[in-house]
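Student: the following comprises the amino acid sequence and a computationally predicted model.
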Amino acid sequence: MKKQSLWMTIPVTTVVLLALAGCGGPDSNQPATSGQPSTTAGSEQTQAGSGDSASSNTGEQGTKTNTASNDSSASTGKDSTANPSTNESTTHSKLSDVDEVVKAVRSELKNQNVSLPTSFPLLNGQYLGAAITTNTAEASHVNFYIGDKPLALNDSSFAKSNSKIPWLASYEVNTYDNPNQTDLFPETDLQNIPKDMSVDLGHGIKGMVEGAAGSQYLTWQEGRWTLQIRSVSEDQMNNPGIAKKMVEYLESHTLPAPKDKGFVDVQYASGGKSVRVTISWQDGNRIHQLKTDQVPLDALGMVVSVK
């Protein structure tokens, strides 16, 4: 009987030891590795982009664009830079290609039929940034920027007070009941220009030179487009030289065909080192308008690329 009791004890002890050996398995409560947070550069819209001297304004075209590939992933969310009236937008991954930026803007606009510039005066190492500030079925407004690295559409850095990201251009489309009632298209009679006010701009185009209130103006027409250069009289800028470069450029590049009117307004600030170019045209009951502080040929190039 004693041997039998001893024999029954051995299995129990073995079971206990095996159970204790099983305590060395993996811990199921081990936390998962967290992902790295994304970062964005801090900067803000600058409404005064740098201009150029009178001589360089007559020759530069600046047609290079950065075409590096970008990350195609995207996420949705609210953006603090959106116009308060709409207060909504979709953020995207950082975009390093001009075509991707234009595509992202177009996909966000509520009016899917709105045309956009597709070419911008960027140098190698520069990237296009964009922020939509107005987005309704009747109106849209987009600001474009020059970045030194890729940025997301509607990146919050564009609205920061300490931003140093240069503003490149704005492009807006507005719908009007009667576009002809706007004050964007001045009435100018260039059919009979007095000889002492006439200047030959080449390709059979005559411009009219005028002076008023310390400013000098040169105005000419090409089809339905009226083009005008204004500068400060005391700067003695070569307005005809600038105009001739613009006329020559438009001989091989075509502006959008306006329904009735189009106006290219080139205004040089005192000293002639900075310029604001505003290009407006009618398209049915809509008016398109591009504004930029780039040289006139760069401004024309952006509008020529609109599609």
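Tutor: Now that the structure is in, tell me what you want to look at. Numbering: from 1, shown residues only.

Student: going by C-alpha atoms from here, please, whenever you check contacts or count neighbours.
Tutor: Will do.

Student: neighbours of residue 152, just the number please.
Tutor: Using other C-alpha atoms under 10 Å as the criterion, residue 152 is surrounded by 21 other residues.

Student: that one reaches residue 95, doesn't it?
Tutor: Yes - counting by C-alpha atoms under 8 Å, residue 95 is a contact partner of residue 152 at 5.7 Å.

Student: anything in contact with each of the two?
Tutor: Common contact partners of residue 152 and residue 95 (C-alpha atoms under 8 Å, 6 or more residues apart in numbering): residue 129.

Student: what's near enough to touch residue 289?
Tutor: So residue 289 contacts 171-173, 278-281 (C-alpha under 8 Å, 6+ apart).

Student: helix, strand or coil for residue 19?
Tutor: Going by DSSP: H, G, I helix; E, B strand; the rest coil, the secondary structure assigned to residue 19 is helix.

Student: narrow the contacts of residue 289 to those in strands?
Tutor: Using DSSP state E, 171-173, 278-281 are the members of the contacts of residue 289 that sit in strands.

Student: will you turn the residues you listed into JSON lines that also has neighbour count and distance to residue 128?
Tutor: As requested, these are exported to JSON lines (neighbours: other C-alpha atoms under 10 Å; distance: C-alpha to C-alpha, whole Å):
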{"residue": "171", "neighbour count": "23", "distance to residue 128": "14"}
{"residue": "172", "neighbour count": "22", "distance to residue 128": "17"}
{"residue": "173", "neighbour count": "25", "distance to residue 128": "20"}
{"residue": "278", "neighbour count": "22", "distance to residue 128": "20"}
{"residue": "279", "neighbour count": "22", "distance to residue 128": "20"}
{"residue": "280", "neighbour count": "23", "distance to residue 128": "22"}
{"residue": "281", "neighbour count": "26", "distance to residue 128": "24"}
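
Student: second structure follows, compare the two:
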Amino acid sequence: MKKVFFTFMLLSFSIVGACSDKEEKPNVPNKPQEEEHQSHENQQESPKTNKEDTVASITQAGVLKNIKDQLKTNLPITLPKGLPITEGAFLTATTKAETNQVEIVFLESKEYLPINDIKLKQPDRATVIARLSVQQYESTDETNKQISFENFSQNGGQEVDLGFNIKGYQDAGVGSLWTGWNEGRWAVATHTRTDNPETGVKLAKQAVQFLETHMLPIPKQNGFAHLDVYESGNLIVWQDGKLVYTLDSIKNPLKALEIATAFYH
């Protein structure tokens, strides 16, 4: 601060001395060469610093607001409060909007890229986090047909303890093994192969533990989550009146749950 004040005073005195030949130039000592060099470096670095500060100020909340603005849709959709991204990465997205449907592909990039930037089509510039599609139907009755509530306790199957007083039920068929349970109006199931049954139960227990401290969005009326051990078929769908939300293109099943719980408001 002292250096800045000293420099400001020096410039002020120089301007006053140049404006009037009658006034006596103040006897100000010359700045040391090292100080002048440092001051010049600071002036060169300031544009870069300002640019970095501007980019860093683009928060997830700001990006999500921009996404909603760019959709230009009348559908009363809800977006997540945030998404899990790599530290130091930037959140961005591509968007599509039609009369009764919107699609958002959430991505992360190492550099700041605006929403719908053409560079987002290049796989080496951005990585997909999740895809969200929201479809509006003509009536809630039609919406209810899209997702029927599944009560695993009534479906039978081998009972398994998932912890936190929750019972799961295993059902096998055609090389697949499902472990399903209910949380309110949600039906949640993990998928593995019959030759690797332990991984399905392990993932189910991890999901149950996660949902003890995180809330899925409240479906009106129903919702289901399919979590895949092999990270190839994660799918989360829920109703909200005439709207049906679908989350997919998420590799990690627990990340899928984390993103879904970010829709809880």
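Tutor: All right, it came through fine. Owing to the predicted nature of the structure, the values given are computational and were not obtained by experimental measurement.

Student: enumerate every residue touching the aligned residue in the first structure for residue 191 of the second structure.
Tutor: Under the alignment (TM-score structural alignment), residue 191 of the second structure pairs with residue 230 in the first structure. By C-alpha under 8 Å, 6+ apart, the residues touching residue 230 of the first structure are 215-218, 239, 266-268.

Student: residue 268 of the first structure versus residue 230 of the first structure, what's the distance?
Tutor: In this view, residue 230 of the first structure and residue 268 of the first structure are 6 Å apart by C-alpha to C-alpha, to the nearest Å.

Student: ok, now residue 205 of the first structure?
Tutor: 22 Å.

Student: kindly reformat the ones in strands among the contacts of residue 289 of the first structure as a markdown table containing distance to residue 8 of the first structure.
Tutor: Shown next, in a markdown table, are those (distance: C-alpha to C-alpha, whole Å):
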| residue | distance to residue 8 of the first structure |
| --- | --- |
| 171 | 92 |
| 172 | 92 |
| 173 | 93 |
| 278 | 101 |
| 279 | 101 |
| 280 | 101 |
| 281 | 102 |
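
Student: max pairwise distance over these: which two?
Tutor: 173 and 278 (13.3 Å; C-alpha to C-alpha).

Student: show me what residue 153 of the second structure lines up with in the first structure.
Tutor: Here residue 153 of the second structure is matched to residue 191 in the first structure, going by TM-score structural alignment.

Student: count the neighbours of its match for me.
Tutor: 8.

Student: check for me that it belongs to a helix.
Tutor: No - read with three-state DSSP, residue 191 of the first structure is coil and lies in no helix.

Student: which stretches in the stretch 201-307 of the first structure count as strands?
Tutor: Here the stretch 201-307 of the first structure has its strands, by DSSP state E, counting those that start in this stretch, at 206-212, 215-222, 225-232, 262-268, 275-283, 286-292.

Student: residue 114 of the first structure is nearest to which of the ones you listed?
Tutor: Proximity to residue 114 of the first structure (C-alpha to C-alpha) singles out strand 286-292 among the strands of the stretch 201-307 of the first structure, at 9.4 Å.

Student: what residue of the first structure takes the place of residue 118 of the second structure?
Tutor: By TM-score structural alignment, residue 118 of the second structure lines up with residue 156 in the first structure.

Student: distance of that match relative to residue 294 of the first structure?
Tutor: 24 Å.

Student: the two: which has the busier surroundings?
Tutor: Comparing residue 156 of the first structure with residue 294 by other C-alpha under 10 Å, the one with more neighbours is residue 294, at 25 against 20.

Student: aligned to the more buried one, what sits in the second structure?
Tutor: Superposed on the second structure with TM-score structural alignment, residue 294 of the first structure falls opposite residue 251.

Student: could you do residue 239 of the first structure as well?
Tutor: In the second structure, residue 239 of the first structure lands on residue 200 (TM-score structural alignment).
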